[in-house]
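*Asks:* Fold the stuff below for me.
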Amino acid sequence: MKKLIFTLLLASSLIVNAQEEEKKFTLSGSIDTYFRGNISGGNYDTAPGSSFANQPGFALGMINVIAGYEGEKVGFVADMVYGPRGVDAVFGSPVGSSQIVNQLYAYWNVSEKVTLTMGNFNTFLGYEVISPTANFNYSTSYLFSYGPFSHTGIKADIALGEDTSLMLAVMNPTDATEFNPNGSYAFGAQLGFYGQYLNVLVDPAFFEIDYTGGFDVSNSFFLGINAAYLSGSDDGPGFYGAALYPQIATSDSFKIGLRTEYFIEDGDFGAIGTGIADSSVFATTLTGNYSIGSLTIIPELRLDSTSEAAFVGDKALSSFALAAVYSF
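*Replies:* Below you'll find the model as predicted:
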């Protein structure tokens, strides 16, 4: 009887310890795939000049696997991507090196109010992110596509109050995600106030200021906002623009949202696709999100209208996309 009790107690202890370990180590991620076709404008393979969801027909996104360990004081995140969307996300990494590393950082909770993070982490600028699970729209905005996507350096996150925060960072030049190629550094700062964020990035090549936020207008209606201005150094090219993200939940499983964006290149930036300086684009994207457990089906209608011909002789391109995103 004593042996039985001892065995049961030992087994209970091992189960409890195992459960505690499972809470500290996490493995999550997603996969995504899509269909995209043009309704009018351009050729069959013409796409808007923004990143991701830009291939014709049935196409692949990426697999995203995130391993993390959360201790009482320290932890790490290893975020790996593989596939076309992942290649676009880590375009700054040298060929044959760490082209599958989206994020790789360790952190230290110095106190209840201060956390230090060192390594490669996704940008603090902008409304949209690389992972399709955290975006409402499947295709991405011009503001997001012009980047930056990620930084490598050290940052301090400071809780100033219950709803206010401050982030300060020293980083490699933008898009230098593995090492510093020239000995110069970028500086970043973010001030958070009740869910609204003012971001500043001072890079050797440019200066950018960005506002990202949103408001719960009602229990079912959310309005997201993003605006940014980037000025290139030595009169280099830049951009500025703004986007609104109204979203309505019609049920527990279905939401519908509209992204409206006006974006302007200041100088000959070139990424809109016109090849002409000071080009602009107005893009409207109507997106639905239908959730079936861990799977989200995303139908999307998009209309891009440019000031100059950007779509094989056309100033407008309308397209349809249907994406499947599974998160785990």
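*Asks:* going forward, measure contacts between C-alpha atoms and count neighbours the same way
*Replies:* Noted.
*Asks:* Now do the contacts for the closest residue to F193 other than its chain neighbours.
*Replies:* Nearest non-adjacent residue to F193, counting by Cα to Cα, 6 or more residues apart in numbering: T164, 4.6 Å away. By Cα atoms under 8 Å, 6 or more residues apart in numbering, T164 lies in contact with 191-194.
*Asks:* now swap in A59 and tell me
*Replies:* Shown in contact with A59 (Cα under 8 Å, 6+ apart): 33-36.
*Asks:* what about the nearest residue to D163 once chain neighbours are set aside, how many neighbours?
*Replies:* Excluding its sequence neighbours, the residue lying closest to D163 (Cα to Cα, 6+ apart) is Y194, at 5.0 Å. Residues near Y194, counting by other Cα atoms under 10 Å, number 12.
*Asks:* Y194 against L160, yeah?
*Replies:* No - assessed by Cα atoms under 8 Å, Y194 is found out of contact with L160, at 11.6 Å.
*Asks:* For G71, see how far away the nearest residue to T46 once chain neighbours are set aside is.
*Replies:* Excluding its sequence neighbours, the residue lying closest to T46 (Cα to Cα, 6+ apart) is F311, at 6.5 Å. Going from F311 to G71 by Cα to Cα, to the nearest Å gives 51 Å.
*Asks:* try P94
*Replies:* In terms of Cα to Cα, P94 sits 32 Å off from G71.
*Asks:* Of these two, which one has the most company?
*Replies:* G71 (15 against 12).
*Asks:* L4: what secondary structure?
*Replies:* helix (DSSP: H, G, I helix; E, B strand; the rest coil).
*Asks:* wait, isn't the residue nearest to T46 in contact with S40?
*Replies:* No - if you go by Cα under 8 Å, F311 and S40 don't touch, sitting 10.2 Å apart.
*Asks:* Pull up the overlap in contacts between the two.
*Replies:* L317.
*Asks:* neighbours of A271, just the number please.
*Replies:* Per other Cα under 10 Å, the neighbour tally for A271 reads 17.
*Asks:* Tell me which helix or strand it sits in.
*Replies:* Applying DSSP states H and E as the criterion places A271 outside every helix and strand.
*Asks:* what sits against it?
*Replies:* Contacts of A271 by Cα under 8 Å, 6+ apart are 49-50, 146.
*Asks:* can you list the residues you listed in a markdown table and add distance to N182, neighbour count and secondary structure?
*Replies:* Supplementary listing: those in a markdown table, determined by distance: Cα to Cα, whole Å; neighbours: other Cα atoms under 10 Å; DSSP: H, G, I helix; E, B strand; the rest coil:
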| residue | distance to N182 | neighbour count | secondary structure |
| --- | --- | --- | --- |
| G49 | 30 | 21 | coil |
| S50 | 28 | 18 | coil |
| Y146 | 22 | 17 | coil |
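*Asks:* compare with the first, here's sequence two:
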Amino acid sequence: MRKLLGTSTFALVSVLAQAQTDSTDTGKLSFSGYLDSYYLTALNRPQSGNLLGVDQLAGRAFDRMADQFALGLVQAKLAYSNRKSDVVVDLTFGPNADLGNFGNSGGALNLYRPRSPYSAALYGTAAAIKQAYFTYRLTPKLGVTVGQFGTHIGYEVIDAPLNYNYSLSNLFNNGPFYHVGLKVNYAFTPTTSLMLGVVNNWDNLTDDNKQKSLIGQLSFKPVPTWTVYLNWIGGRDDTYLAGLVQAGTLPKLFDDYYRNLFDLTTNYQVTPKFYLGLNAAYGRYGFNPNTSDETMALQERFGSDTPDWGGVALYSNYALNDLVGVGVRYEYFTDKNKVRYLQTSVNSLTVTAPVTLAAGKLQVKPEFRFDTAPGRYFENKFGRGTKSQTTLGVAFIYKY
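*Replies:* All right, here's what the predicted structure looks like:
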């Protein structure tokens, strides 16, 4: 009895000591952000003045305005962290913020988005929220995150200072941008961790159809300069095909489906100056036809009863000195079944030569990009299709 009492007393003292530690752990608050703008010209001189392509699809989802100065995005980010928790409130404004919040606000891409059965007022101030989440660490190795957070899928992010190239890849443009939900991360070792979660589908502030998606990521570092991420999202329904069914563009048959997206992202710092990266993704839809006629309808619409999409992007960059570097990205992306936003196959070559000024705060990014696609996808000066698009531009990014 005395031993039990002593053990209980010790446990109580430990809990009280932990509580006292937590109560005095004031943590740290930080504020950061950036703003970016750009100017570019297209040698194919699109009649519409934008780079969306002849059918006004998402050929160039973000830096789409030609022959004019354009604002990209303005970010204001608050972060608080203490020993047991973190919270992030990431607010963005401007044209790219609207596009990055696809699902929360209006815009060209939202032509494909099903309308929420809830209140339209939900998309007012919500359009400014890029991320808003907290993480609580149950143990030093186990953390739980709840809220709206950027997707784990892909190599690039919407934050211009974090990408070497300014224009975004088609892999980024056609993948999910963000999720709302819950995820759990466990660190097996300092170099290996696993994330699993459940979210409101793809790019959905509200769960329009009560169909959740599952997400996962396994990350590991074979060596200190090499990191590998294996990513996945799977579930029923999504914002694209569901929107077409709801709009009446597709028959009700196409509303019963599931889809999976598998993604590999890896980066390797070969030397202090030379860097390599790779992103590869494959997505596939699966339908549930009940008759041969329904199977035929799927094949007629998509060219397959299991339509898919995917691509690969290779990245390399070299630091010439502390101020100037040069980076090359080659990408192939295919949406031959027309189940995502590109609806064609594109080869892209991008060369960027960033100049870093003002003690690292200012980035000036001259950039050349060449895209080619079959079927005269891009737009010429007469408003007709052409097989290629060449752009020259420069981006100005200031981070604080």
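*Asks:* number of nearby residues for I233 of structure 2?
*Replies:* 25.
*Asks:* ok, so what distance separates whichever residue in structure 2 pairs up with R259 of structure 1 from K3 of structure 2?
*Replies:* Matched to structure 2 by TM-score structural alignment, R259 of structure 1 sits across from R329. To K3 of structure 2, R329 of structure 2 is 67 Å away according to Cα to Cα.
*Asks:* who has more neighbours, these two?
*Replies:* Remark: of R329 of structure 2 and K3, R329 carries more neighbours, 21 against 8, as counted by other Cα under 10 Å.
*Asks:* I'd like to know which elements the helix or strand containing that one is packed against.
*Replies:* Assessed by DSSP H and E, R329 of structure 2 sits inside strand 325-334. Judged by 3 or more Cα pairs under 8 Å, 6 or more residues apart in numbering; DSSP states H and E, strand 325-334 of structure 2 is in contact with helix 170-173, strand 308-319, strand 345-352.
*Asks:* can you rerun that using 7 Å?
*Replies:* For strand 325-334 of structure 2, the elements it packs on are strand 308-319, strand 345-352, judged by 3 or more Cα pairs under 7 Å, 6 or more residues apart in numbering; DSSP states H and E.
*Asks:* Report the mean deviation for it after fitting onto structure 1.
*Replies:* Strand 325-334 of structure 2: mean distance to aligned residues in structure 1 after superposition is 0.6 Å, counting by mean Cα distance after the TM-score superposition for structure 1.
*Asks:* report the angle between the axes of that strand and strand 345-352?
*Replies:* Comparing the axes of strand 325-334 of structure 2 and strand 345-352 via axes from the mean of the first three to the mean of the last three Cα atoms, to 10 degrees yields an angle of 170 degrees.
*Asks:* Mind listing residues that contact strand 325-334 of structure 2?
*Replies:* Counting by Cα atoms under 7 Å, 6 or more residues apart in numbering, strand 325-334 of structure 2 makes contact with 170-171, 309-319, 344-355, all of which sit outside it.
*Asks:* please redo it, this time with the cut-off set to 6 Å
*Replies:* 309-319, 345-354 (Cα atoms under 6 Å, 6 or more residues apart in numbering).
*Asks:* One more: stretch 13-33 of structure 1?
*Replies:* Contacts with stretch 13-33 of structure 1, where a contact means Cα under 6 Å, 6+ apart, come from 60-70, 323-328.
*Asks:* Could you tell me the end-to-end distance of that stretch?
*Replies:* Distance across stretch 13-33 of structure 1, first residue to last, is 43 Å (Cα to Cα).
*Asks:* residues of it that come out buried?
*Replies:* Neighbour-count burial for stretch 13-33 of structure 1, counted by 16 or more other Cα atoms under 10 Å, picks out 29-33.
*Asks:* Would you mind getting the average deviation of stretch 207-214 of structure 1 from structure 2?
*Replies:* Superposed on structure 2, stretch 207-214 of structure 1 shows a mean distance to its aligned partners of 0.4 Å (mean Cα distance after the TM-score superposition for structure 1).
*Asks:* what stretch of structure 2 does that stretch fall on?
*Replies:* Mapping stretch 207-214 of structure 1 onto structure 2 (TM-score structural alignment) gives residues 260-267.
*Asks:* what does stretch 180-190 of structure 1 give?
*Replies:* By TM-score structural alignment, stretch 180-190 of structure 1 lines up with residues 207-217 in structure 2.
*Asks:* Contacts made by stretch 136-151 of structure 2 with the rest, please.
*Replies:* 84-85, 131-135, 177-187.
*Asks:* From these, list the buried ones, please.
*Replies:* Buried among the contacts of stretch 136-151 of structure 2 by 16+ other Cα under 10 Å: 85, 131-135, 177-187.
*Asks:* Against structure 2, what's the mean shift for the longest strand anywhere in structure 1, could you check?
*Replies:* What stands out as the longest strand in structure 1, according to DSSP state E, is strand 25-40. On superposition with structure 2, the mean distance recorded for strand 25-40 of structure 1 (mean Cα distance after the TM-score superposition for structure 1) is 0.8 Å.
*Asks:* so where is that strand in structure 2?
*Replies:* Following TM-score structural alignment, the aligned partner range for strand 25-40 of structure 1 in structure 2 is 29-44.
*Asks:* so stretch 147-162 of structure 1 matches what in structure 2?
*Replies:* Going by TM-score structural alignment: stretch 147-162 of structure 1 matches residues 175-190.
*Asks:* who's in contact with that stretch?
*Replies:* With Cα under 6 Å, 6+ apart, stretch 175-190 of structure 2 has contacts from 141-151, 193-200, 202-203.
*Asks:* Many thanks, we can stop here.
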